[in-house]
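*Asks:* fold the following.
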Amino acid sequence: MDEFSPTKINQWKTLDKDLGRIALLESASAAIARPRVAIGIAVVFILVCGFAAAAFVGAGPGTLTIVVAAAFGAYMALNIGANDVANNMGPAVGANALTMSGALAIAAVFETAGSLIAGGDVVSTISGGIVAPSAVAGPGVFVWAMMAALIASSVWLNLATWLGAPVSTSHAIVGGVMGSGIAAAGFAAVQWGTLGQIAASWVISPVMGGAIAAVFLAFINRYIKDAPDKLAAARLWVPVLIGLMAGSFTAYLAMKGLRKVVDVSLAQALLLGLAAGVAVWLVFLPVVRWQATGMHNRKRDLKQLFGLPLIVSAALLSFAHGANDVANAVGPLAAIVHAVTSMDAGDKVAIPLWVMAIGAFGISFGLLLFGPRLIRLVGQEITKLNQMRAYCVALSAAITVIAASGLGLPVSSTHVALGGVFGVGFFREWEEERRARALNLRKGKPVAADERKRRKLVRRAHVLGIAAAWVVTVPLTALLSAAIFRAILFLV
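*Replies:* Prediction:
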């Protein structure tokens, strides 16, 4: 009987409260510890890269400079992984075709493979002709200009990730090189025509990506989702769409991702894409028929047919991103290594394998440690995605890059992918509004303003915030790079 006394009961209640406080404290400590562990691992990676650079270069008068540059190159790669890769994996995660852990694993493997297998082996020392090499006064000044560009672009990517804004890595690098180049050689050294093309891409990339994604979503809605016999329509059109995706990605990888392995023209890439598209279409005709067996004639079942193609497209986008963008990311580091070891600031610089490895593994570490936040934002917080909509975004990214390359237009893969997400969301808004008006017109009443407001399917705050980050990337990194360059010259 004593164990049920009021005193014992009060003691148990007190013990439960204490245990609850301890559990709350443990969960809070775990939440605090996770980001600290990630930051700790990132710091260790940066230090390892610095020591590895010293081992590869060997003792010499410029070794310390290369070690510092390698550390900042690793920091840059970590930030690219945290920020830029979200555009490839976000739609697949948002559509529930991939779990977060699955997306991180696939992206890490394919980004690394793309970087090391098909990464560019030559890069312009001034990131695509932004600043004339002859205008920079000697290799010493050139090294500090590249160091300032590397630091500035890394810091901005870190800040953008913290703010939740996916931005273009290439634009950050371009802004950094431009700013330090102006500080080193004046405004006349800048190739303003190239800068004009980059500014134009702020509009071209998202508009093209959004328009193409919206067109494909409209096609799927009309000819598959809204068809009386949805399964028959799916058996006809889904293999065609999968073949189109295969052909687009084959051409995309041949033209953009495999330059180191094989050099192909646009016409050759399109022919390869056509052959791959026809082959995949023929293969998937029976596969889709088999998948559709036993399905019901409803929209929910149709989404399952797009799951596997969406996963494959996300993996291919990651491979192409690793092959195409890592060279730009580690370009300043490669330029510094070349200038210090050869005392020359030439137009073209070969990227050593160890420099590419820093970029490849740094992107993977950055993605695993810090990438989930922006993956969720791109895939879940801008607009609601399912397998069909996310498929349209991925297909739009490949087709837009191919079309822009054929027309000679500069595009950013980041802007294209996000433009596809925006395009899908705004098209759904327009379609919902059109259907509501048609329904209310039959009922003889207008659409109420509050009802129209509830149908906003794209979060305007994210759109405006991301667009603002895009616009300020080049000027902000340019100003920061110029300031860092002046500070370096003052200190050395």
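
*Asks:* rest of the way, CA atoms for contacts and neighbours
*Replies:* Will do.

*Asks:* now the helices: where do they sit in the stretch 101-250 of the chain?
*Replies:* With DSSP state H, counting those that start in this stretch as the criterion, the stretch 101-250 of the chain has helices at 138-163, 169-185, 192-220, 230-252.

*Asks:* now the other sequence, so there's something to compare against:
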Amino acid sequence: MLDQFTYIFVIGTFFAFLDAFNNGANDVANAWATSVSSRSVTYRQAMVLGTVFEIVGAIAVGARTADTIKNGIIPNSAFRGDAGVQMLAFTCALAGASSWVMWCTRHSAHVSSTYSLISAVAGVGVATVGAKQVQWGWNNGKGLGAIFAGLLMAPSIAAAFGATIFMLIKVIVHLRKNPAPWAVWSAPMFFLISGTICTLSVVYKGSPKLGLNKKPAWYIASVTLGTGFGLCLFSALFFVPYLHAKIIKKDYTLKPWMVIYGPLLFSRPAPPDAEVAKVPDYAVVQHQEFEETPEASAHGSVNESNTEVNEKNLVKNEVKQLTYKELVEQAEERMNSRLRKKRGPLGWAMRTLHENPMGDGKIYELANMKIALKRIPAILVAGALYGVNYDIHAAQTGVEGTPDGARMKRVYDNATKYPNETEHTFSFIQIITACTASFAHGANDIGNAVGPWAVIYAAWTTGDAQAAKAPVPIWQIAVVAIVLCLGLALYGYNIMRVMGNKITYHSPSRGCSMEMGAAITVLLFSQYSLPVSTSMCITGATVGVGLCNGTLKAVNFQRVSLLVISWIATIPVAGTLAGVIMGIVLNAPHFAT
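*Replies:* Okay, the predicted model is just below:
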């Protein structure tokens, strides 16, 4: 039979993986939501790039030690040297934090996994040693008082930085009569800014193992400015000629690999019929249109009679009479119907679930048991592939005839749309900032995800309570990093469909401003050892850039208010959940064997 330590270890491992999964579905997904919303990358590209940089950052330069007592919220003496109590404490903290974050993710309410875990540890501390032993004050920036302050300060400061950077872009590029040349020739300067900020992010937030943040000031300045100016020079030699040929000359025959030609592209002649630059369409539409049937495309374009117009108006009026719930379900069904038309495993799974609904009665009815046997494989396949094929942009638009649709229409109507040629220039910068954010998150925040599990594992294998700092084996970091990336791939769409265009209108120039504004804020807070959530910073920067449209109507404050409420609720809810679980288990009757 398994002893009680092993039982706690198994349960703690489950909740540790669940917490890491939620971390990926929340924090990592939120880091890439801006790039996906701006159409700089697709959801699949974001998953690939996010996975690569998260894992590389975690394994290559990630922290090799983790705080056993998260942020010093409770003293190490709370465990009285008892490994069982220590394992139980972290298991209960993980259970409370992961349960709350999972519920929030399911309902598309973004919360910080790190803040949830800190709050859960505080709740466990109250249940274990009493409220007097918990650090409620500032505690050198590590107490709960500092956490409360960060909830208010970080998003506001990020909003200011994001707005400042975007206004710089507006003045230099967007407000010009012919903005395309300005976007091309000013690109090295913006690469310099992004390169410098991204390098500082790695130095101060993503290099625990390398110890770059402990180097002298002159060394840090040399590395940072050297990288920034190096990227600036590289973009001037290769990127500017490529953009000049593609955007100014409108050379539609240009291939991406031709960027290696560098200055030679200035003398490359464009085709005589080059009239429009071949760049992606970054426009975000409010409503997704129905796909035309072959019959409609064959006959509808010839002549649309008054009868057809009246029939369409009648259908439109009938749709508006549907209830809010029915309209939302109708929009979701349109998305699912497109997935059912796909070939491959996902299409098969979606068709199987659609064609085999559960019948009347309980699951133990023979007919329902037969149906369930057909549905279970399809549920597993759909669960693994649904997020990869989810249409983030369709989900970020409003549903016509609903309050949400009205809010989104107002937001989109009050946002200035800039030419695709100028936006295309900033899409490359945005990819750099997003990749750096993933690298820094994997290098630094992996300790938040793996720390509790490392403590539980060490206490289980040694039978002794761990010290204030515990070593983390590389294999544990790798396992947690993989689980974290699975959360991004399988469940991250729940956050991405809300973050981004559900708050304000996105575009590459706006997106890179948001990401750089958030990065600067994280750096500022890191210098004063203040706990901060990158996700909260990117949300604040999103609002700040949205306000640069010149009107409050360009920001969906209803959605922002819900996010702020979820942030504030995290501390009491996660803390109470973990504390109650700890109190019940710790004080339950024990029976001798």
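
*Asks:* could you say which of the helices of the stretch 101-250 of structure 1 is packed most deeply?
*Replies:* By mean neighbour count, with neighbours taken as mean count of other C-alpha atoms under 10 Å, helix 169-185 ranks first of those at a mean of 28.

*Asks:* contacting residues for the aligned partner of I375 of structure 1 in structure 2?
*Replies:* Taking TM-score structural alignment for the superposition, I375 of structure 1 sits opposite M496 in structure 2. Shown in contact with M496 of structure 2 (C-alpha atoms under 8 Å, 6 or more residues apart in numbering): A29, N30, W32, A33, V36, S37, I392.

*Asks:* with distance to G114 of structure 1 added, can I get the helices of the stretch 101-250 of structure 1 in TSV?
*Replies:* Below are those laid out as TSV (distance: least, C-alpha to C-alpha, whole Å):
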stretch	distance to G114 of structure 1
helix 138-163	21
helix 169-185	17
helix 192-220	23
helix 230-252	13
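
*Asks:* before we move on, back to that, which one of the contacts of M496 of structure 2 is nearest K553 of structure 2?
*Replies:* Closest approach to K553 of structure 2 among the contacts of M496 of structure 2 (C-alpha to C-alpha): S37, at 19.1 Å.

*Asks:* what lines up with that closest one in structure 1?
*Replies:* Checking TM-score structural alignment: S37 of structure 2 goes with G94.

*Asks:* tally of neighbours for its match?
*Replies:* 26 (other C-alpha atoms under 10 Å).

*Asks:* for it, give its distance to P206 of structure 1.
*Replies:* 19 Å (C-alpha to C-alpha, to the nearest Å).

*Asks:* tell me how many other residues crowd the closest residue to E381 of structure 1 other than its chain neighbours.
*Replies:* Spatial nearest neighbour of E381 of structure 1, chain neighbours left out: R459 (7.5 Å); criterion: C-alpha to C-alpha, 6 or more residues apart in numbering. R459 of structure 1: 14 surrounding residues under other C-alpha under 10 Å.

*Asks:* the one 10 residues further on too?
*Replies:* Neighbours of A469 of structure 1 under the rule other C-alpha under 10 Å: 18.

*Asks:* what's it aligned with over in structure 2?
*Replies:* So, by TM-score structural alignment, A469 of structure 1 is matched to S566.

*Asks:* ok, now G257 of structure 1?
*Replies:* In structure 2, G257 of structure 1 lands on G206 (TM-score structural alignment).

*Asks:* quick check: its match touching I59?
*Replies:* No - contact between G206 of structure 2 and I59 fails when scored by C-alpha atoms under 8 Å: they sit 11.5 Å apart.

*Asks:* these two: which is more packed in?
*Replies:* More neighbours surround G206 than the other of G206 of structure 2 and I59, with 29 against 21 (other C-alpha under 10 Å).

*Asks:* wait, G487 of structure 2 sits on F21?
*Replies:* Yes - using C-alpha under 8 Å, G487 of structure 2 is in contact with F21, at 4.3 Å.

*Asks:* what about the two, which has more around it?
*Replies:* Relative neighbour count places F21 above the other of G487 of structure 2 and F21, with 28 against 25, counting by other C-alpha under 10 Å.

*Asks:* quick one: map G247 of structure 1 onto structure 2.
*Replies:* So, by TM-score structural alignment, G247 of structure 1 is matched to T196.

*Asks:* contacting residues around that match?
*Replies:* Listed by C-alpha under 8 Å, 6+ apart, the contact set of T196 of structure 2 reads T224, L225, T227, G228.

*Asks:* quick one: which of these is nearest Y528 of structure 2?
*Replies:* T224 (19.6 Å).

*Asks:* that closest one maps to what in structure 1?
*Replies:* Looks like T224 of structure 2 aligns to G273 there (TM-score structural alignment).

*Asks:* let me know the helix or strand that its match is in.
*Replies:* Secondary structure assigned from DSSP states H and E places G273 of structure 1 in helix 266-292.

*Asks:* what helices and strands are in contact with that helix?
*Replies:* Counting contacts by 3 or more C-alpha pairs under 8 Å, 6 or more residues apart in numbering; DSSP states H and E, helix 266-292 of structure 1 is packed against helix 230-252.

*Asks:* helices along the stretch 301-450 of structure 2, start to end?
*Replies:* 306-320, 324-340, 345-355, 366-385, 392-396, 403-413, 420-440, 446-462.

*Asks:* ok, the corresponding residue of structure 1 for I432 of structure 2 to A275 of structure 1 distance?
*Replies:* Matched by TM-score structural alignment, I432 of structure 2 corresponds to V312 in structure 1. In this structure, V312 of structure 1 and A275 of structure 1 are 18 Å apart, going by C-alpha to C-alpha.

*Asks:* swap in Q387 of structure 1?
*Replies:* Q387 of structure 1 is 26 Å from A275 of structure 1, by C-alpha to C-alpha.
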